[in-house]
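S.K.: Output the structure for:
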Amino acid sequence: MTDLMTTDRLTLRRPGMQDAAVFAALVGDLDVSRWLTRVPHPYTLADANDFIARVEVCGGNTFVICAGEQVVGCIGTEGELGYWLGKNHWGLGYASEACRAMVDRHFAMTSSDLQSSHFVENAASRNVLQKLGFVRTSQTQARCPATGDCHVLQRMVLTQSTWEMIG
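M.R.: Purely as a prediction, here's the structure:
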């Protein structure tokens, strides 16, 4: 599989240490990190360097989302589909576009169901996942590392057959 994907407006590429400062700035915004299940706040340059180093060593399926040359977010399917965008890039359709590319990639590699989840208060992520064909499966409590608050986490799943009908 390729290390570079393109969509109409985006390029998805592997992260490198050159991305660490931008990651720290974008995810360091509490308005972003408060919706994530794995990111502390504050999110420091050291956190970004550690994340990128793990991705570089382990390989995997994590990509930087770029609009032109500008880093706008990150996406991956490490166990489940997860993504974030910097706040200035919300509402532009980038999440849906990047997720479509990742779902295509996932089902080109395997026929296994694709999992994802979102905090129930995060209507934007819910809408992205529902547009892709994800359906709700279960709910659980999850602590947000950025805020320390507990939230209801909505788990979702996308099957290959649903993706083939929708995608």
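
S.K.: From now on I want contacts and neighbour counts done on CA atoms only, so please keep to that.
M.R.: Noted.

S.K.: what's the span of stretch 155-164 from first residue to last?
M.R.: Stretch 155-164 has an end-to-end distance of 21 Å (Cα to Cα, to the nearest Å).

S.K.: which parts of it are buried?
M.R.: Residues 155-160, 163 are the ones in stretch 155-164 that count as buried (16 or more other Cα atoms under 10 Å).

S.K.: Now go through those and say which are in strands.
M.R.: Using DSSP state E, the members of the buried residues of stretch 155-164 that fall in strands are 155-158.

S.K.: In TSV, list the residues you listed along with distance to S33.
M.R.: Formatted as TSV, these follow (distance: Cα to Cα, whole Å):
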residue	distance to S33
R155	19
M156	20
V157	23
L158	24
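
S.K.: just curious, which of these is nearest to R136?
M.R.: Taking Cα to Cα as the measure, R136 lies nearest M156 of these, at 4.4 Å.

S.K.: contacting residues around the closest one?
M.R.: Neighbouring residues of M156 by Cα atoms under 8 Å, 6 or more residues apart in numbering: 115-117, 134-138.

S.K.: swap the cut-off to 10 Å and go again
M.R.: Applying Cα atoms under 10 Å, 6 or more residues apart in numbering to M156 gives the contacts 80-81, 114-118, 126, 129-130, 133-139.

S.K.: Please provide the structure for the following sequence as well, for comparison with the first:
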Amino acid sequence: MTEPNDPSKTHRLFPLVLVAAACCVAACGSSDNSSESKISDASAAASAPASSASTAVIDACALIPAADITALLGTSVPGKPTSTTPGTGACMWENQDTYESVTLEIGSPGTAPNNTLPSTDPGFPDGSTPGPDGMRYLGSRQVEFPAGNRSNTVQVAVLKISSDEANAAAVDLARKVGPKVPS
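M.R.: Just a heads-up that it's a prediction; the model follows:
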């Protein structure tokens, strides 16, 4: 009787396992799904807004005045766009000497219908606390705010100020950005 770890059996099974793995990989990548593709293309076309602005990436870096960034980071720094997703936008300003930063993210259209943030999922713990003007504090010096029928966030990761001061700065920035967010 041969042992389970007999090299002759392993040697014979290896090509079979290799062929099975290759078939699985080929099956995953070669599916036509033309009917599914047509359905999803039709759905995308039907749900696509008529506005071409929703297909462009939002320049989030232009939404916060440079003077506000300089006041928070202690130096003038350019914003760096961090989103390539059409209809959204994000920007980060970072002081390379201190690694402190301000980050703005503009969410997808419809994520805050009627400029009201959606309630949190009851199946998950909610670490947020209510903020002013329908905003939520998310912790980590970050605030979520509704604007343009979108859920958006601002984070002020500046350690030379207290968490309360960072939250107040985030709320201030959210109030300045809100009217500029496209719907």
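
S.K.: Post the TM-score for the overlay when you can.
M.R.: In this superposition the chains share a TM-score of 0.29, using TM-score structural alignment, normalised by the length of structure 1; 74 aligned residues with a Cα RMSD of 4.0 Å.

S.K.: Weed out the non-buried ones from the contacts of M156 of structure 1.
M.R.: Buried subset of the contacts of M156 of structure 1 (neighbour count, 16+ other Cα under 10 Å): 81, 114-118, 126, 129, 133-136, 139.

S.K.: Which two among these are spaced furthest apart?
M.R.: With Cα to Cα as the measure, no two of those lie farther apart than G133 and Q139, at 17.8 Å.

S.K.: Longest helix in structure 2, please.
M.R.: Ranked by number of residues, the top helix in structure 2 under DSSP state H is helix 7-29.

S.K.: List the buried residues in it.
M.R.: For helix 7-29 of structure 2, the buried set under the neighbour-count rule, 16+ other Cα under 10 Å, is empty.

S.K.: now do stretch 47-59 of structure 1
M.R.: For stretch 47-59 of structure 1, by 16+ other Cα under 10 Å, it's 47-49, 52-53, 55.

S.K.: For A169 of structure 2, list the residues it contacts.
M.R.: By Cα under 10 Å, 6+ apart, the residues touching A169 of structure 2 are 68, 72, 102, 141-143, 154-156, 161, 163, 175.

S.K.: In a strand, it, correct?
M.R.: No. A169 of structure 2: not assigned to a strand; according to DSSP: H, G, I helix; E, B strand; the rest coil it is helix.

S.K.: in structure 1, which spans are strands?
M.R.: Secondary structure of structure 1 (DSSP E): strands at 4-6, 10-13, 62-67, 70-77, 81-85, 114-119, 135-143, 150-158.

S.K.: List of residues touching the first one?
M.R.: I take that to be strand 4-6 of structure 1. Contacts to strand 4-6 of structure 1, defined as Cα under 10 Å, 6+ apart, come from residues 11-14, 63-66, 97-98, 101-102, 105.

S.K.: and that strand, which residues are buried?
M.R.: Buried residues in strand 4-6 of structure 1 (16+ other Cα under 10 Å): M5.

S.K.: try the fourth one
M.R.: The neighbour-count criterion (16+ other Cα under 10 Å) identifies 71-77 as the buried residues of strand 70-77 of structure 1.

S.K.: What's the separation between C58 of structure 1 and Y83 of structure 1?
M.R.: Separation of C58 of structure 1 from Y83 of structure 1 (Cα to Cα) stands at 18 Å.

S.K.: Kindly report the same for D50 of structure 1.
M.R.: Noted for D50 of structure 1: a distance of 18 Å to Y83 of structure 1, by Cα to Cα.

S.K.: cool, and L10 of structure 1?
M.R.: The gap separating L10 of structure 1 from Y83 of structure 1 is 14 Å, by Cα to Cα.
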